[in-house]
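J.: just to be clear, the model below is a prediction. Sequence and coordinates:
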Amino acid sequence: MRTIIEPFRIKMTEALPITTRSEREVLLARAFNNVFLLDADHVTIDLLTDSGTGAMSDRQWAALMLGDESYAGSRSWRRFEQTVREITGFKHIFPTHQGRAAERILAATRLKKGNVVPNNGHFDTTRANIEYVGAIATDLPSTEARDLHSEKRFKGNMDLDGLARAIGVEGAANIPFCMITVTNNTGGGQPVSMENIRRVKELLKIYNIPLMIDACRFAENAFFIKECEQGFADRSLLEIAREMFSLADGATMSAKKDGLANIGGFLACNNDSWADDFRNLLILTEGFPTYGGLAGRDLEAISVGLMEALEIDYQRYRHATVEYLASALIARGIPIVRPAGGHAIFIDAAAFCPHLRASDYPGIGLVNALYLEGGVRAVELGSVMFGKPAPEGGEEIATPHELVRLAFPRRVYTQSHFDYLIEVLDVVWRERASIEAYRITEQAPFLRHFTAHYERADV
């Protein structure tokens, strides 16, 4: 059949909040024009993030009842360890309460001030943890990624020439490790090819630089490789995932994405010395190494979810959902990052709002317009999230692209929800000239987008 249906049926529902525009105007003002500060009870369609917002399966809920809450060496830990090792092959595996905890331990134990970490695209918490210890997070996206609207595949790849130049300039000794994020969230959820990962590893091996994979969406990346890269059509997603991880020396992961769980993550590696450092800091800040800040029931749910994410029918449905929305927006002329990524639609806010400058934060204007029009919560990925103050003060340094991400929670919304979303976007698109400029009135030194306060620039 041509219609790809949800490979599940619904056995429990959760009421959606329905609000009026006048109510939303008051609520957004109370939240200082920052949708992060809205109560979820005031959001109808919540596409803020796909992290921990998915629906667990009946098998995951059943697994919760098997949770062994022993402090050390629980049965749940052994099942978790076995599952992660079956997928990744790594020697040392450490559970953490979420992905940013793994990033923090990695950065705190391996980096010092002035070190450089190349990546195809650091996302917000990865960058923040690297910069917090005084190191430098360097993005090296592929040259194809610069054209947001081209239909080339694997635009999430790392720029190999750029990586070679970075090693030449910085010196291998100043690059404690390199990272590849799969899929490349910062770059529009674009996938990374197996060939690119292999070639990155070959280059790094010359200089004895370890490779870490940010594996939040490893299963979605594996699906892209199966569908779009020559030689993988007959391979299972598990086989493809194993090959990806075999090219790396370690990984960080938020299990709140392709672990299909509401909390959790892990840090893994093959190096015994690294593992000793990870373990010591994990005990200090997360918990004993066999639970890492998680309950046994969480470990059980992740163990099931990691394997469910590698089911081909699930991935076909998820990618068809993204394509459904992408096709509708393209047909209306709405500018999005193309081709569609694996977990979200990324709107080109600069092209959507040509009357606004980067310093007007067009992404914030668009995010707020979506909420006011239909109670839809999205997130800005532009000069608020990734912009930087110029050296010694002055104007901010804008990002190359001003994006707004509509992230899809896993197994949560149906086609009618997306049809509603299309209607909301259609109205906002037709009235885009009225989208307002914003300025920041209060911000934190790191990850400012979470708590910043805004006001309309004409106030």
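T.: Looks like it came in fine.
J.: every contact and neighbour count from this point should use C-alpha atoms.
T.: OK.
J.: pull out the buried positions in whichever strand or helix holds Val169.
T.: For Val169, the enclosing helix or strand under DSSP states H and E is helix 160-170. For helix 160-170, the neighbour count (16 or more other CA atoms under 10 Å) marks Leu160, Gly162, Leu163, Ala166, Ile167 as buried.
J.: and the two most separated of these?
T.: Leu160 and Ile167 (10.6 Å; CA to CA).
J.: kindly reformat the buried residues of helix 160-170 as a markdown table containing distance to Met385.
T.: A markdown table is the format used below for these (distance: CA to CA, whole Å):
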| residue | distance to Met385 |
| --- | --- |
| Leu160 | 26 |
| Gly162 | 23 |
| Leu163 | 24 |
| Ala166 | 24 |
| Ile167 | 27 |
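J.: now the strands for the stretch 51-200 of the chain?
T.: For the stretch 51-200 of the chain, the strands defined by DSSP state E, counting those that start in this stretch occupy 92-96, 116-119, 136-139, 178-181.
J.: got the contact list for the longest one?
T.: Right, strand 92-96. Residues outside strand 92-96 that contact it (CA atoms under 8 Å, 6 or more residues apart in numbering) are 81, 84-85, 102, 264-272, 275, 279, 282, 286, 289-294.
J.: mind checking how far the closest residue to Val116 other than its chain neighbours is from Leu366?
T.: Setting aside the residues directly before and after it, Val116 is nearest to Ile136 in space (CA to CA, 6 or more residues apart in numbering), at 4.7 Å. From Ile136 across to Leu366, the span is 30 Å (CA to CA, to the nearest Å).
J.: which one's more surrounded, those two?
T.: More crowded of Ile136 and Leu366, by other CA atoms under 10 Å: Leu366, with 28 against 20.
J.: here comes the other one, which I'd like you to weigh against the first:
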Amino acid sequence: DNTRTVENAYFIQKREEGYADKSIREIVKEICSYTDGCTCSSKKDCLVNIGGFLAMNDEDFFIDAKAQVVIFEGLHTYGGMSGRDMAALAQGIRESVATDDYIKYRVEQTNYLGELLTEGGVPHVIPHGGHAIFLDARKFLPHIDQEQFPAQALAAAIYVETGVRAMERGNVSAGRDPETGENRKPKLELVRLTIPRRVYTQSHLDYAAEGIVNLYHSRDSIRGLKFVFEPKLLRFFQARFESL
């Protein structure tokens, strides 16, 4: 999966011995040299709003893949993407590794939000990632049972309090056991605060952090949720809830 290779290259540059003097472009090229192929969702590191690609070294596999893409996406010359989207993707790939400045700013912006939450005592996953901060909903809301979807409840409360849209990564996302029909109960109940690239200023992050810290101080007022609509598939995208 090549989706966040540029982010990973930045962490390699900062944390792994022997890479401090290498550019992001050089590290990305080295990572790719060890692979036979990759898939990539271009909406992340490649700075575009839509699209992706499949790349490979094997000629026979490439010929088979070209035949399959016609069935599912469109001719191999565009794969379901418009000319504008392909041009934007090509430019995005160039810009993502043209200098180290872009990815440094992106990762450090995410870290800035994490540091604000650390100062406010908000429980979250450390070390901070490259594109998102993950709140620990079980520690944030210890009074809410996992059957009452603490991560989903926290994401909803953040939206009500701040207008910031976050993503649940816990019980709701885990779905139900197909044999028992019971909710799966993952060890982690997380809320993902993903930072869109080239969108937010420092003041936006200050606002989001202040609202979440304030919410943490009044966390006992947050209640669990129950389903009012639960689809069979992708319930974390389509389900609806109400407070208990």
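T.: That came in fine, so what should we check first? Bear in mind that the values here come from a model prediction, so they are computed numbers and not experimental data.
J.: what's the TM-score once they're superposed?
T.: Once superposed, chain against chain, the TM-score is 0.95 (TM-score structural alignment, normalised by the length of structure 2); 243 aligned residues with a CA RMSD of 1.3 Å.
J.: ok, the residue most central in space within structure 2 to Ile158 of structure 2 distance?
T.: Among the residues of structure 2, the one closest to the centroid is Thr194, at 5.6 Å (CA atoms, centre = their mean). Distance from Thr194 of structure 2 to Ile158 of structure 2, counting by CA to CA: 13 Å.
J.: do Pro186 of structure 2 as well
T.: Taking CA to CA as the measure, Pro186 of structure 2 falls 22 Å from Ile158 of structure 2.
J.: just want to know which of these two has more residues nearby.
T.: Counted by other CA under 10 Å, Pro186 of structure 2 and Ile158 do not tie: Ile158 has more neighbours, with 20 against 15.
J.: which position in structure 1 pairs with that one?
T.: When structure 1 is aligned by TM-score structural alignment, the residue opposite Ile158 of structure 2 is Leu370.
J.: rewinding a little: residue range for the helix holding Val169 of structure 1 in structure 2?
T.: Under TM-score structural alignment, there is no match for helix 160-170 of structure 1 anywhere in structure 2.
J.: for that helix, packing partners?
T.: Counting contacts by 3 or more CA pairs under 8 Å, 6 or more residues apart in numbering; DSSP states H and E, helix 160-170 of structure 1 is packed against strand 116-119, helix 194-206.
J.: most tightly packed of the ones you listed?
T.: strand 116-119 (a mean of 25; mean count of other CA atoms under 10 Å).
J.: how close does the lengthiest helix in structure 2 sit to structure 1?
T.: Identified as the longest helix of structure 2 according to DSSP state H is helix 101-119. Its aligned residues in structure 1 lie a mean 1.1 Å from helix 101-119 of structure 2 after superposition (mean CA distance after the TM-score superposition for structure 1).
J.: counterpart of that helix in structure 1, which residues?
T.: The aligned range for helix 101-119 of structure 2 in structure 1 is 313-331, by TM-score structural alignment.
J.: identify each buried residue in the matching stretch, please.
T.: Applying 16+ other CA under 10 Å to stretch 313-331 of structure 1 flags 314-323, 325-326, 328-329 as buried.
J.: wait, Ala98 of structure 2 sits on Arg25?
T.: Yes. Using CA atoms under 8 Å, Ala98 of structure 2 is in contact with Arg25, at 7.1 Å.
J.: of the two, which one has the most company?
T.: Between Ala98 of structure 2 and Arg25, counting by other CA under 10 Å, Arg25 is the more crowded of the two (17 against 13).
J.: next one: the counterpart of that one in structure 1 from Leu260 of structure 1, what distance?
T.: The alignment partner of Arg25 of structure 2 in structure 1, by TM-score structural alignment, is Leu238. Distance of Leu238 of structure 1 to Leu260 of structure 1, computed by CA to CA: 16 Å.
J.: what do you get for Pro400 of structure 1?
T.: 32 Å.
J.: between these two, which is the more surrounded one?
T.: Leu260 (31 against 12).
J.: grab the nearest non-local neighbour of the equivalent of that one over in structure 2.
T.: The equivalent of Leu260 of structure 1 in structure 2 is Leu47 (alignment by TM-score structural alignment). Excluding the flanking residues, the one nearest Leu47 of structure 2 by CA to CA, 6+ apart is Gly92, at 5.1 Å.
J.: report how many residues lie close to the alignment partner in structure 1 of that neighbour.
T.: Under the alignment (TM-score structural alignment), Gly92 of structure 2 maps onto Gly305 of structure 1. Applying other CA under 10 Å, we find 22 residues neighbouring Gly305 of structure 1.
J.: how about the one 5 residues further on?
T.: By the measure other CA under 10 Å, the count of residues near Leu310 of structure 1 is 24.
J.: over to Glu7 of structure 2?
T.: Residues lying near Glu7 of structure 2 (other CA under 10 Å) number 22.
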